[in-house]
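Asker: can't give you the sequence, but here's the structure:
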């Protein structure tokens, strides 16, 4: 029986980017209001090595309507938060998540007759 010696330099675990709890509270608050308005129905969260993505769907089996992305690498440039439309166009980008999400809250404002 041969025993393998431990590697002298263990490989570090790959670092994943994720939304913090306070960031998720802001996103899920907007999500709940949009579900109540009948605009959104499902969501998905992806934690990748360079970014975290919160995808919003109208139906489960389709492309996302919007993607809320967090890219910490862009923190010191144009801002780490962005809202991306279905066609891949960046609708809003900035340093403050609440400010960036305002572009989606405009969809809740409707004229009352």
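Answerer: Looks like it came in fine. It should be emphasised that the depicted structure is a prediction, and the values quoted were computed from it without experimental measurement.
Asker: okay, CA-based contacts and neighbour counts for the rest of this
Answerer: Noted.
Asker: how much space is there between the nearest residue to residue 64 once chain neighbours are set aside and residue 40?
Answerer: In space, and not counting its chain neighbours, residue 64 is closest to residue 57: 4.6 Å by C-alpha to C-alpha, 6 or more residues apart in numbering. Applying C-alpha to C-alpha, to the nearest Å, the value for residue 57 to residue 40 is 6 Å.
Asker: one more structure, for comparison:
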């Protein structure tokens, strides 16, 4: 005899009926939580193109991607054990205002913000090196 699908019970006569009053809390919570914000393929391609160029120049060595409830973050590192040098963030709540995309420095300064990711990533075309 096969088990009934989750959330259903089998009657004594073999018919299935929905369970009343029994709710799986993990399924309930997942239905309430929105999907996390993610980078689309074209956005990720643009970011990884810049990342590859900077790795080739020896500036960056590692990255991390975080998909959170309210924003997506691509962090770049000089060494994996440090704070990120830059964070490329996508925050859809700001899309109608200043723009969904931004580049944030280690100290929290927003270096560039805008609606078009490729325009925002042009901040890396300039030399962003600390003065010795």
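Answerer: That came through fine. Bear in mind that the values here come from a model prediction, so they are computed numbers and not experimental data.
Asker: Can you pull the TM-score for these?
Answerer: The TM-score (TM-score structural alignment, normalised by the length of the first structure) is 0.86; 106 aligned residues with a C-alpha RMSD of 2.1 Å.
Asker: And residue 43 of the first structure? What does it align with in the second structure?
Answerer: Mapped onto the second structure by TM-score structural alignment, residue 43 of the first structure lines up with residue 63.
Asker: And the helices in the second structure, which stretches?
Answerer: Using DSSP state H, the helices of the second structure run over 25-32, 41-56, 117-120.
Asker: what sits up against the shortest one?
Answerer: By C-alpha atoms under 8 Å, 6 or more residues apart in numbering, the list of residues contacting helix 117-120 of the second structure from outside reads 43, 46, 101, 102, 103, 112, 113, 114.
Asker: swap in stretch 73-81 of the first structure?
Answerer: 50, 68, 69, 70, 71, 72, 93, 94, 95, 96, 97, 100.
Asker: swap the cut-off to 7 Å and go again
Answerer: Applying C-alpha atoms under 7 Å, 6 or more residues apart in numbering, the contact partners of stretch 73-81 of the first structure are 69, 70, 71, 72, 93, 94, 95, 97, 100.
Asker: Around residue 105 of the first structure, how many other residues sit close by?
Answerer: Using other C-alpha atoms under 10 Å, residue 105 of the first structure has 13 neighbouring residues.
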